[in-house]
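> model the structure of this input:
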Amino acid sequence: MKRRVAILISGRGSNMVALVEAAKAVDFPAEIVAVISNRADAPGLQRASEAGVPTIVIESKPFGKDRAGFEAVLQRALDEKQVDLICLGGFMRLFTAEFVQRWHGRMLNIHPSLLPSFPGLDPHGQALRAGVKLSGATVHFVIPETDAGPIVMQGAVTVADDDTAETLAARVITIEHRIYPEALRLLASGKLKLEGDLCKVAGSADRDATLISPRTI
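Here you go, the predicted structure:
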């Protein structure tokens, strides 16, 4: 039986689209049963509707700092849709520790850096200021601390000397669209195992894979 997934968004939902497209495959082990936004004007809502995915709006602004109140309404929506797993796709709302714990091991997020490097805002700018030669994206489980949960999957791109935050972001997002559906596939298939702060993947054996930048040899 396919796992039932809700995608939470606040904006354009580009990763949402990647997940929805991947889930159309007959052999994909999850189905997207709802796209939920905390903003009624999120462009991703229309994209979800066009893809035939039910959408729900739960405006967070009226709740102000009452995160628990917002989460109570959100949880009712998740229960009504019988959601098994949550994927955050640019969802700009912090959760309480209680809500995160309730969904422990069942809620994924994606961040555009190679965590634990450059968490939080402006990860591409952080990467460029640090002078790294590789950057990328990370899918991780959600814990109360921001961008700090067990890492499920990462993908890397090279960083050019003339990169800007915009040009780097454009390459990283293509990686995001590749690894997020695959991470959801692994979770929905039961191939992920949490051991404390670490995530282990059944059948993973990429010991010989390497990526060097700049390539001079």
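
> C-alpha from now on. contacts and neighbour counts both.
Fine.

> and F28, how close does it get to L186?
According to CA to CA, to the nearest Å, F28 stands 10 Å off from L186.

> kindly report the same for P112.
From P112 over to L186 the distance is 20 Å, taken as CA to CA.

> same deal with R3?
From R3 to L186 the distance is 11 Å (CA to CA).

> all helices of the chain, in order?
14-23, 43-50, 67-80, 97-102, 123-130, 165-188 (DSSP state H).

> right, and G13 touches G44 too?
Yes. With contact defined as CA atoms under 8 Å, G13 and G44 form a contacting pair (4.5 Å).

> next, count neighbours for F63.
Neighbour count for F63, taken as other CA atoms under 10 Å: 12.

> leaving out the residues flanking it, which one is nearest to it?
F70 (6.1 Å; CA to CA, 6 or more residues apart in numbering).

> how about V57?
In space, V57 is closest to S37, 5.0 Å off (CA to CA, 6+ apart).

> how close does L114 get to V159?
Using CA to CA, L114 is found at 12 Å from V159.

> run this one through as well so I can compare:
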Amino acid sequence: MILISGSGSNMAAIVRTAQQEDWARRHGARVAAVLSNKADAAGLAFARAEGIATEALSHKAFDSREAFDTALAQAIDRYQPSLVVLAGFMRILTPGFVARYAGRLINIHPSLLPAFTGLNTHQRAIDAGCKVAGVTVHQVTDELDVGPILDQAAVPVLPGDTAETLAARVQAQEHVIYPRAVRAFITALA
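Now for the predicted structure:
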């Protein structure tokens, strides 16, 4: 199960890698569904075109974060996933939700954690004078962006970089390490 909020580029990288490497045959694993909190998320169209079940569940339809997370968990549980992958899912999850999927909930964050948790990571790395930046795949805990690190990739911060140019180089590495981390996780389950 993959959760997205937008274009789903990391989700697409995982789906393509799963197809190219035939995870279904080799690991008994497949992307069961893609769920978004935004009905117009472009990634849903990609998933549908690949024959993957999709759902949209707007967080705006709920009175509280807890109510949304309860409905989200019910939607996820219909697919009985071994792993829940956050791929640009732009919602902070409640401790109860995180506990429900403890040990099988992973996320990708555009910095070399533990540096620059939260938002605006690329500009913050540039402003801090970092020589390298990067991306981290980690297990999700109830504390934002501090779970056990599963994989990382570094990219140089170049003279004249903007947040956008740095983000583009980091995203290229995201598309490499996220499928690799998911593969390692499902291989460990087998």
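
> tm score of chain vs chain?
With the length set by TM-score structural alignment, normalised by the length of structure 2, the two chains reach a TM-score of 0.93; 185 aligned residues with a CA RMSD of 1.2 Å.

> the more surrounded of P112 and L186 of structure 1?
P112 (26 against 19).

> just tell me what that one corresponds to in structure 2.
Counting by TM-score structural alignment, P112 of structure 1 corresponds to P110 in structure 2.

> please apply the same query to V20 of structure 1.
Residue pairing (TM-score structural alignment): V20 of structure 1 is matched to V15 of structure 2.

> and its match, how many neighbours?
21.

> not counting sequence-adjacent ones, nearest residue to it?
V31 (6.9 Å).

> contacting residues for that neighbour?
Contacts for V31 of structure 2 (CA atoms under 8 Å, 6 or more residues apart in numbering) come out as 1-2, 15, 52.

> now do it against R16 of structure 2, distance only.
Relative to R16 of structure 2, and taking CA to CA, V31 of structure 2 is found at 10 Å.

> then A71 of structure 2?
A71 of structure 2 sits 29 Å away from R16 of structure 2, going by CA to CA.

> ditto for L105 of structure 2
Per CA to CA, L105 of structure 2 is found 20 Å from R16 of structure 2.

> how about A33 of structure 2?
Distance of A33 of structure 2 to R16 of structure 2, given as CA to CA: 14 Å.

> and these two? Which one has more around it.
A direct count of neighbours by other CA under 10 Å for A33 of structure 2 and R16 places A33 higher, at 21 against 14.

> verify the contact between that one and R78 for me.
No. Applying CA under 8 Å, one finds A33 of structure 2 not in contact with R78, separated by 9.9 Å.

> for N109 of structure 1, which non-adjacent residue is closest in space?
Distance criterion CA to CA, 6+ apart; nearest residue to N109 of structure 1, sequence neighbours excluded, is L88 at 4.9 Å.

> quick one: neighbours of the one you found, just the number.
The tally of other residues near L88 of structure 1 (other CA under 10 Å) stands at 22.

> that one pairs with which position in structure 2?
Using TM-score structural alignment, L88 of structure 1 pairs with L86 in structure 2.

> tell me the spacing between that match and V34 of structure 2.
Using CA to CA, L86 of structure 2 is found at 10 Å from V34 of structure 2.
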